[in-house]
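Engineer: Everything below, folded, please.
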Amino acid sequence: MSEAGIFGQILDPASRANPYPLYAELRKTPVARQADGTYVVSTYDEIVALLHDPRVSSDPRNHPELADKPLEEGPPGIPFEFIRHDPPVHDRLRELAMRPFGPPCTPGRIEGMRPWLTEITNGLIDNLVGKNRVDIVEGFAYLLPVTAICKVLGVPRTDEPRFHVWADALIVTIDPTTGTFEQRTCRRQQVLAEMGEYLNGLAEADARQPGDDLISGLVTDTGPHAPMSRGDLLSTCGLLLVAGHETTVNLITNGMLTLLRHPDVLDRLRREPGLITRLVEELLRYEPPVQMLTNRATLADIDIAGTTIPAGSPLALMLAAGSRDPKRFADPDRFAPDRTDNQHLGFGGGIHICFGAPLARVEARVALPALAQRLVNPRLVTDPPPYRPNPVLRGPRHLPVEIDAIVPTAVAGRQPMSPVLHSPT
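Structural biologist: From the prediction side, this is the model:
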């Protein structure tokens, strides 16, 4: 089987439920050129090297499809998000975005949300009382992250249906199977422009009467390199509004699915809540919500793993394949929450490492123990569940689970739960 054929199968929605055997085949050729000129990189050391290589660009204007074409950063005047810039622009905008968001500039902000997140989590689980079958995605995993990112940004929760449509549209633009790179980039800018009009209204209101949310922090920042331009502020907030909840939906859902497939670990989490920190890191390695990065291009010739990747070549960095590379991780296809040496690629790496990682970690560390404690005898209705078609952001579209009951909040965590049954296959 050719490497090109393997990558094509990975992109095929029919492979979404279990792409990992295909990743193993792909790793046999660490750097594989595709028919369209894309170089697919699938082994851990090579991916890490490229994530840290300044000769790799995240700017869409350096992609070969756009290199000879003028591309406006609008319309209307909405620049690319900071993750789609290279240094020094990226570094300046990321620093400005980070200051009101969390560590290292505001170290207590995200961790300080834990009590509030716990309250929201238990409220969502309370809403499941009386049901014997629940969809973990629609009834919980989507609602928690979207509520959290609305709070962080200062977006009214009642406006969520508006940006849910925008989120769906933006997610399509990172799917390499949907049109050309140029078409996806132009569509992405159009969606961001639509979101920008809405977010600009919030920014205007926060400029007049600032709150303690991130938009207010960006508008009123007077520190070094401030203020962020209004266009950059809008594209940054648009990015966070979407990425700040879509990937975490998959993290929570993939996590619950993995626990249901490993009932011994689920039962152990009930008895050992402290397990959750390492467990979440192992989930990010074993079933990451972001499977690959397909928006990078080379600025110069790069020699790696015996292959020269020419300047101007598009790259596909297969993060999920790298995180199961047996040359880096012992027994990589085993879910091992006690794993200690776990420098996974679940949040990428290098200067573009996931901006929202601190919030995603806290949300998963709150959500999964609460589900483990309060759902009595949960078992999968179907395995595998139906998956979303997107090969980049991989997660179930629905996760139907049968349960016997919901443990009251006041009781959860104080007494042992009934054992978990093995899920059907």
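Engineer: contacts, neighbours, all on C-alpha from now
Structural biologist: OK.
Engineer: can you give me how far stretch 264-273 is from the chain middle?
Structural biologist: Its chain's C-alpha centre lies 25 Å from the corresponding centre of stretch 264-273 when counted by C-alpha atoms, centre = their mean, to the nearest Å.
Engineer: do you know how far residue 261 is from residue 320?
Structural biologist: Residue 261 sits 19 Å away from residue 320, going by C-alpha to C-alpha, to the nearest Å.
Engineer: again, but for residue 163
Structural biologist: In this structure, residue 163 and residue 320 are 28 Å apart, going by C-alpha to C-alpha.
Engineer: Can you list the residue ranges for strands in the chain?
Structural biologist: Using DSSP state E, the strands of the chain run over residues 31-33, 39-41, 56-57, 133-135, 293-298, 302-304, 307-309, 314-317, 375-376, 379-380, 400-402, 405-406.
Engineer: that older thread, compare residue 163 and residue 320 and say which is more crowded by neighbours.
Structural biologist: When neighbours are counted by other C-alpha atoms under 10 Å, residue 320 comes out ahead of the other of residue 163 and residue 320, with 29 against 16.
Engineer: buried residues in stretch 319-332?
Structural biologist: Using 16 or more other C-alpha atoms under 10 Å as the burial criterion, the residues of stretch 319-332 that qualify are 319, 320, 321, 322, 323, 324, 325, 326, 328, 329, 332.
Engineer: want to put them side by side, so please do this one too:
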Amino acid sequence: MTEQAVRASEVYTDEFAVDPYPTFARLRAETPVCPVSSPRFDSYLITGFDDARAALTDPRLSKDLYGPGRHYLRIFGPNSEALNRNMLNADPPEHTRLRRIVSQAFSPRRIEALRPRVAEIVDDLLDRVLPHGRAELMHDFAIPLPMRVISELLGIPEADHDRVLDWTQVIRTSGSAGRSPEQDRAAVQEAQLRLYHYLADLVQSKRAHPGDDLVSALIEDCDQAGKLSEAELVTTTFLLLFAGHQTTADFLGNATVALLTHPDQLDVLRARPELLPSAIEELLRFDGPLPVASPRIATEDIEYRGVRIPQGAIVGVVLNAANHDPAQFADPDRLDLCRERGPHLGFGYGVHYCLGVSLARMEARIGLGALLRRLPELRFGVPVGELRRLPAASPFRGLLELPVRFTASPARTDGRPAGVPTRAASHQ
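Structural biologist: Here you go, the predicted structure:
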């Protein structure tokens, strides 16, 4: 790491957690390839759009973080390899093999068939809060929606949804739960271990009693052609579970905040609901849930913008900084739902482009559309400055809580119960 390296503590501040974009703009203008030092590991951040897109397809930047001398276990803990040795952390041809298998099971036909069920889950969740005029939107809607969808897609029994969700949220909220660093690491490692054993048992159960679900389809493919090892079945299931709900949940929270803090754009979308598909893309560009692409390792000395990145260094491609690059987007810090649609990096780029993009877009369109349609006079339940967010150094950009208020109204009158008061509704 060179002497020009900035300290992680200088970048990942409390102010950064609230609004990272001024920091991104400064880095992009002053040090577009920025070395960052921290007590745990050193890295290089790439912040410009063209550089980011080039890095995402650079074969010298490996996604295989488990090779000799690499740092993944030191960074993420001793249980992480068991869950994370999957196609997200693999290079071609291994990545190509794994992705092809999952793509076949994750087919457009299977995803499109979920549309009525996604709409039903959305309405069920909103029915629970409608009569109360208030909700904690992350826990009442944004998190359970994609979690229920991906759990059903994978074949996780409904009785297990809550505990699986609990384990994933311990991992997601690492560093923000009021625990000491040692307690936090222990809690995350325990959640990882419990989740691994649960998914291993799920694979065994589906092998004995297959169903019409994604895990059963993967097992069938594995058993018929030997295309996936047992360990790969478990780690692939974890990837689909975590990636299949986490970013969508954080997107729904971030998008709601963006619209409520830009009422002119909220009015545009209410008046022109046909803009919703393009609005989703602009909201993702404006404040995406995955600020930095998953880590890469330099397999040799490489150079970007005159900066030498040594072999073995960790490289972070800052998607949210690239998506605010004025060289690519006019007035990039302005939310404009009528912006002429151009390419953004919110779903990544290259061979690791998000596999679940169709499902994510469907959930976002149905979920956000229903929020705007069914919650009249939607507004913040606390001052925006009091919103609790994930810590600055989290790999995700999202909210811990999003209290909102709206005009109370009866739930649907189709014979189904409206549900019980939520924690937020019953205590505020």
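Engineer: And the TM-score between them?
Structural biologist: TM-score of the superposed chains, computed with TM-score structural alignment, normalised by the length of the first structure, equals 0.84; 400 aligned residues with a C-alpha RMSD of 3.3 Å.
Engineer: on that earlier part again, can you put the buried residues of stretch 319-332 of the first structure in CSV and add distance to residue 244 of the first structure?
Structural biologist: Listed next are these as CSV, based on distance: C-alpha to C-alpha, whole Å:
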residue, distance to residue 244 of the first structure
319, 19
320, 20
321, 23
322, 24
323, 22
324, 25
325, 28
326, 31
328, 29
329, 28
332, 28
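Engineer: With residue 280 of the first structure as the reference, name the closest of the strands of the first structure.
Structural biologist: Nearest to residue 280 of the first structure, of all those, is strand 375-376, at 18.9 Å by C-alpha to C-alpha.
Engineer: how close does whichever residue in the first structure pairs up with residue 55 of the second structure sit to residue 81 of the first structure?
Structural biologist: In the first structure, residue 55 of the second structure lines up with residue 50, judged by TM-score structural alignment. Between residue 50 of the first structure and residue 81 of the first structure the computed distance is 21 Å (C-alpha to C-alpha).
Engineer: So these two - more neighbours on which side?
Structural biologist: Set side by side, residue 50 of the first structure and residue 81 show more neighbours around residue 81, with 24 against 21, by other C-alpha under 10 Å.
Engineer: show me the contacts for that one.
Structural biologist: The neighbours of residue 81 of the first structure, taking C-alpha atoms under 8 Å, 6 or more residues apart in numbering as the test, are 232, 235, 236, 239.
Engineer: wait, the third one sits on residue 96?
Structural biologist: When you say that, I think you mean residue 236 of the first structure. No. In terms of C-alpha atoms under 8 Å, residue 236 of the first structure does not count as a neighbour of residue 96; the distance is 10.0 Å.
Engineer: Those two: who's more crowded?
Structural biologist: Summary of the neighbour comparison: residue 236 of the first structure and residue 96, criterion other C-alpha under 10 Å, with residue 236 having more neighbours (25 against 22).
Engineer: Quick check: nearest residue in space to the more buried one, chain neighbours excluded?
Structural biologist: If you skip the residues right next to it in sequence, residue 236 of the first structure has residue 81 as its closest partner in space, 5.5 Å away by C-alpha to C-alpha, 6 or more residues apart in numbering.
Engineer: Could you do residue 290 of the second structure as well?
Structural biologist: Nearest-residue entry for residue 290 of the second structure: residue 396, 5.0 Å, with adjacent residues in sequence omitted and distances by C-alpha to C-alpha, 6+ apart.
Engineer: That neighbour -> the first structure?
Structural biologist: Going residue by residue (TM-score structural alignment), residue 396 of the second structure aligns to residue 393.
Engineer: so how many other residues sit close to that match?
Structural biologist: Residue 393 of the first structure is flanked by 21 other residues according to other C-alpha under 10 Å.
Engineer: Just give the nearest non-adjacent residue to the counterpart of residue 326 of the first structure in the second structure, would you?
Structural biologist: Aligned counterpart of residue 326 of the first structure in the second structure: residue 326 (TM-score structural alignment). If you skip the residues right next to it in sequence, residue 326 of the second structure has residue 332 as its closest partner in space, 5.8 Å away by C-alpha to C-alpha, 6+ apart.
Engineer: packing partners for the lengthiest helix in the second structure?
Structural biologist: Counting residues, the longest helix found in the second structure (DSSP state H) is helix 181-208. The elements that helix 181-208 of the second structure packs onto, with contact taken as 3 or more C-alpha pairs under 8 Å, 6 or more residues apart in numbering; DSSP states H and E, are helix 80-84, helix 161-172, helix 214-225, helix 230-243.
Engineer: Next, format these as JSON lines and append distance to residue 150 of the second structure.
Structural biologist: JSON lines is the format used below for these (distance: least, C-alpha to C-alpha, whole Å):
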{"stretch": "helix 80-84", "distance to residue 150 of the second structure": "17"}
{"stretch": "helix 161-172", "distance to residue 150 of the second structure": "10"}
{"stretch": "helix 214-225", "distance to residue 150 of the second structure": "10"}
{"stretch": "helix 230-243", "distance to residue 150 of the second structure": "6"}
